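Q: fold the following for me, if possible:
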Amino acid sequence: MKRYLPLLVMLTFWSAPPLQAQSAEASAAPAAEAGSPQKDSTGVQQFTLRNGMTLIVKPDHRAPTVAHMLWVRVGSMDEVDGTSGVAHALEHMMFKGTPSLAPGEFSRRVAALGGRENAFTTRDYTGYYQQIPAARLEEVMKLEADRFANNQWADDEFRREIEVIKEERRMRTDDNPRARLYEALNAAAFVASPYHRPVVGWMSDLDSMTADDVRQFWRAWYSPQNAAVVIAGDVTPAQALALAQRYYEPIASRALPARKPRLEPQQVGLRRLDYKAPAEQAYVALAFKVPQLGTAAVAATATTAAPSDTSADDDALALTVLAAVLDGYPGARLERALTQGERRVADSAGAYNGLMGRGPQMFVLDGVPAAGQSPEAVEAALRAQVKRVAEQGISEAELQRVKTQWVASEVYKLDSVFNQANELGRYWVQGMPLDASERLIKRLRQVTAAQVQSVAARYFGDDQLTVATLRPQPLDPQRPRAAKPTGRHASP
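A: Model prediction:
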């Protein structure tokens, strides 16, 4: 798999969740009241409205455009067995109306304002966004506040939409062998963690889901103190605060359900599964349980105080560097060793590390066997490359290259106000400070080659490993290949 993304993008895009005994609300740094906003060195300001909702504003006046995002700290990990997929179903239903908006009217109005909009559901959070001309910010905030507080639709509307969601599952998962393999991999790797369940939901749960299941989930979790509005672009903090106080602050808060830890028990042996599906090529994925970066560790980097034990945090960063050394740029180790030359074993090979999230994290190695090669050969070759790092270490040149990429990503992200807002929202979900990216870069620069070698030696044994192998079955010539989903409000 050719990823070649800057390290900071890897960090935010691939982070799939770490379960903590505290809820994210409890671990987050306290936000400032509206009269005394938090600030960082780049001009970002954070406010807390009287109802507990967070407002984060990042001015960027290079173009007359604004990205407006609403983040809700709830995702599939907050569901209970029997209602998997309800967080994603609610995301769909948020476009189906309020007492003042007909179904679909929200999207039509944003388009009429010259904007684009969409939404996404993940394990950790749900997000809604619009990118619009700066002069239209007030209209969008009014629309978003209305549907957050007053989501309303008829049962018939839900019955139609749940069929759309089931078709989305068929196209994205059931008709995609690799997606089905990862669904089975997560179900095997995670026992107690809610990451055991797919974001889109099991089909049997979708079949039995009711309109009231979705309404109850909305009433339980869509409360102001569980949400943040993030605005980046051609706007001033004072302007954004005044609008937020007008449209979001009147929304009444409700008590949130208790978040129980549901900690994943320690894995004590290798887990292996074969998945048979019609496919043209085999595929293998190796998922290792690894530590994640703690919220407190990031918050402490800019102060004289340090966490009492930073070993797990240091290891999480070193594992992220290891992933980049293996597969972070053209010509990285896996590409050279597995996919090139006459004796190549793979058509593609990749590595990524889940650095942080609300649930447990994994380091994944994967590959597609070359013609005449087996998944077992690819598995062995992937593990051999990690073993080589464990035994021989990495060069300073490799280390400096990935660190330079991370720093460069700070420049790249400024090209898009959407990316800036997206990053701030992701960090808010994790309870990170406003300047988390700067602090993470500071910590990354401190990672040594010896640390990378050490984690390669300690985290890639059988006891923390789950291996999933796709075993291709004959393709049915009578069955057309699945088309790429085109739904506008599907989970990513």
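
Q: make it CA atoms for all contacts and neighbour counts henceforth
A: OK.

Q: contacting residues for Tyr63?
A: No, residue 63 isn't Tyr; it's Ala. Neighbour list for Ala63: Gly233, Asp234 [criterion: Cα atoms under 8 Å, 6 or more residues apart in numbering].

Q: ditto for the one 5 residues further on
A: Going by Cα under 8 Å, 6+ apart, His68 touches Tyr129, Gln130, Gln131, Leu137, Val140, Met141, Val229, Val230, Ile231, Ala232, Ala421.

Q: wait, which of those residues is closest to Thr12?
A: The closest of the contacts of His68 to Thr12 turns out to be Ala421 (Cα to Cα; 12.3 Å).

Q: give me the neighbour count for the closest residue to the closest one other than its chain neighbours.
A: Closest residue in space to Ala421, ignoring its immediate chain neighbours: Ala232 at 5.4 Å, by Cα to Cα, 6 or more residues apart in numbering. The number of residues packed around Ala232, counting by other Cα atoms under 10 Å, is 29.

Q: over to the one 5 residues further on?
A: Residues contacting Pro237 under the criterion other Cα under 10 Å number 21.

Q: returning to what we had before: which helix or strand contains the residue nearest to Ala421?
A: Using DSSP states H and E, the element containing Ala232 is strand 227-233.

Q: same for that strand, what does it pack against?
A: strand 54-59, strand 65-72, helix 417-429 (3 or more Cα pairs under 8 Å, 6 or more residues apart in numbering; DSSP states H and E).

Q: now these in a markdown table, with distance to Gln340?
A: Shown next, in a markdown table, are these (distance: least, Cα to Cα, whole Å):
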| stretch | distance to Gln340 |
| --- | --- |
| strand 54-59 | 44 |
| strand 65-72 | 42 |
| helix 417-429 | 34 |
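
Q: I have a second one here; can you model it like the first so I can compare?
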Amino acid sequence: MSTTIVPSTETIESAVLDNGLRVFVKPDRRAPIAVSQIWYRVGSSYEQRGLTGISHLLEHMMFKGTARYPEGAFSEIVSRQGSRENAFTGRDFTAYFEILAADRLPVAFELEADRMANLDIRAEALETEREVVLEERRLRTDDRPEGRFLERYASVAEAGTAYAHPIIGWADDIKAIDEDDLRCWYQQWYAPANANLVVAGAVDPSEVFELAEAHFGILQGPQAARPCDPRALVPPGERRLVYRDAQSRLTHLRIGYRVPSFATAETEDDAYALMMLAAILDGGEGGRLTDALVRGSRQATVIDASYNGMTRLDAEFTCHAVCPNTQTETLEQSLRSQIARLSAEPVSENELRRARSQLVADHFFSADDVFNQAMQIGQLEAIGAGWALFSEFEHKLQSITQGRLQAVAERYLKSENSVVGILSPIESDVKAV
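A: All right, here's what the predicted structure looks like:
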């Protein structure tokens, strides 16, 4: 094993095995538990039309067994340890985890290493999981007006990128994927060189590295593949979607802006500034949008703003409102006026302090949980930003000035970067101009 140990102020240490597997360890000895997570750098944004949903479908198949541990054995063994396990698929990653007593970590490593190399992909198992996934899609998307709307919105908002299709995939693609497709996907992406192993909890880093070498170091596989897509695209201009749905009882308005993520920003300060701008607009009951458009003019019943910069491609800055009626023109104008204020005038010192305090509190509250500590490392590594990005989170937020917020708002929150989406009852007269 060739290891490069990288200590940090947050006591995260890392190593790289000879086969390319990267291992990250975050000790936290407050309780005798450990979290083990395997992150594969592949998700729905790596897919093309015809194979959408294959990453999520393969996640399901990873629980269908190997020659050594047949179907059901993995979960049974983990359960006998008094532990929990599950998995999730995102746009940029697929991850598997176990939460267990710290001295049971070898069990998790043995099981994960086995299915990293020896998954048994069988036709009958695929047919079972295909139906499970299609039912999941029906429940989450096809049978919900908001779900149908958000899929259509994403296809417009993310035009030109692989974020334009849903993580779960289009139904016709899910139905068409066969065993050969899954085997090829598995062999291409499920290799040590394309995986990150993250462990957090009551563990010793040197012991984790030795354990990882014993279980994963013997595995071989291809070099990490690279997706063929641009990391940043020039937005195609202002876009608009009006979707009328007979089952919708409420009118929803979304305005989104193509903005950089932590991985694509020219400087990470831009991403931190976008976080703060979202907190200034939203910020719960103290945010500008709630104060002006819910309590004030009563143009909306629910309103929020969000920015998720944890993506490997460009991100979206979004404002969303639920309207008490089907007339959205006035609300859209009011919402755009609130956004325009961000670049037209400096935010107040009180707003600046409140946004910082809220973000810092949320960050450290989340990081107090050992599972979330591992999640943050895994996600930052999966998107290519690197785990050290948040090592000075509070200091970075303190360095964002009123002038920086104005400049970032002026650069990114403008009409030519935007998309408007409206979900309305089918009898509505919402205008598309």
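
Q: if we can go back for a sec, matching residues in structure 2 for the strand holding Ala232 of structure 1?
A: Counting by TM-score structural alignment, strand 227-233 of structure 1 lines up with residues 195-201 of structure 2.

Q: have a look at how far, on average, the matching stretch is from structure 1.
A: In the superposition with structure 1, the average deviation recorded for stretch 195-201 of structure 2 is 0.6 Å (mean Cα distance after the TM-score superposition for structure 1).

Q: for stretch 287-303 of structure 1, buried residues please.
A: Across stretch 287-303 of structure 1, burial judged by 16 or more other Cα atoms under 10 Å covers 287-299, 301.

Q: distance check, the residue most central in space within structure 2 against Ile426 of structure 2.
A: The centre of structure 2 sits closest to Gly90, judged by Cα atoms, centre = their mean, with a distance of 5.5 Å. As judged by Cα to Cα, to the nearest Å, Gly90 of structure 2 and Ile426 of structure 2 stand 32 Å apart.

Q: any idea how far Gly384 of structure 2 is from Thr290 of structure 2?
A: From Gly384 of structure 2 to Thr290 of structure 2 the distance is 35 Å (Cα to Cα).

Q: which of these two has more neighbours?
A: Neighbour count, other Cα under 10 Å: between Gly384 of structure 2 and Thr290, Thr290 has more, with 23 against 17.

Q: which strand or helix spans the residue mapped onto the more buried one from structure 1?
A: Mapped onto structure 1 by TM-score structural alignment, Thr290 of structure 2 lines up with Glu335. Using DSSP H and E, Glu335 of structure 1 maps to helix 333-338.

Q: give me the secondary structure label for Gly52 of structure 1.
A: coil (DSSP: H, G, I helix; E, B strand; the rest coil).

Q: burial of it, as a residue count?
A: 20.

Q: kindly report the same for the one 10 residues further on.
A: The tally of other residues near Arg62 of structure 1 (other Cα under 10 Å) stands at 10.

Q: ok, now which ones touch the closest residue in space to it that isn't next to it in sequence?
A: The spatially closest residue to Arg62 of structure 1, leaving aside those adjacent along the chain, is Asp234, at 7.2 Å (Cα to Cα, 6+ apart). Asp234 of structure 1 makes contact with Pro59, Asp60, His61, Arg62, Ala63, Pro64, Thr65, Val66, Ala134, according to Cα under 8 Å, 6+ apart.

Q: could you redo the last one with a cut-off of 7 Å?
A: Contact analysis of Asp234 of structure 1 by Cα atoms under 7 Å, 6 or more residues apart in numbering lists Pro59, Asp60, His61, Ala63, Pro64, Thr65, Val66, Ala134.

Q: who wins on neighbours among those residues?
A: Most surrounded of those: other Cα under 10 Å gives Val66, at 28 neighbours.

Q: which one in structure 2 is aligned with that one?
A: Under TM-score structural alignment, Val66 of structure 1 pairs with Ala34 in structure 2.

Q: likewise for Ala189 of structure 1?
A: With TM-score structural alignment as the criterion, Ala189 of structure 1 pairs with Ala157.

Q: with Leu55 of structure 1 instead?
A: Match for Leu55 of structure 1 (TM-score structural alignment): Val23.

Q: what about the closest residue to its match other than its chain neighbours, distance to Asn308 of structure 2?
A: Leaving aside its sequence neighbours, Val23 of structure 2 sits nearest to Leu197 (Cα to Cα, 6+ apart; 4.7 Å). Using Cα to Cα, one obtains 23 Å as the distance from Leu197 of structure 2 to Asn308 of structure 2.

Q: any buried residues in stretch 135-143 of structure 2, and which?
A: Arg137, Thr141, Asp142.

Q: can you name the residues that contact the residue mapped onto the last one from structure 1?
A: Taking TM-score structural alignment, the alignment pairs Asp142 of structure 2 with Asp174 from structure 1. With contact set as Cα under 7 Å, 6+ apart, Asp174 of structure 1 has these partners: Arg180.

Q: repeat that for the one 5 residues further on.
A: Listed by Cα under 7 Å, 6+ apart, the contact partners of Ala179 of structure 1 are Thr173.

Q: closest to Leu8 of structure 1 out of the helices and strands packed on strand 227-233 of structure 1?
A: Going by Cα to Cα, the one of those nearest Leu8 of structure 1 is helix 417-429, 9.7 Å.

Q: so where is that closest one in structure 2?
A: Going by TM-score structural alignment: helix 417-429 of structure 1 matches residues 370-382.

Q: what's the mean distance for that stretch versus structure 1?
A: Mean for stretch 370-382 of structure 2 is 0.8 Å (mean Cα distance after the TM-score superposition for structure 1).
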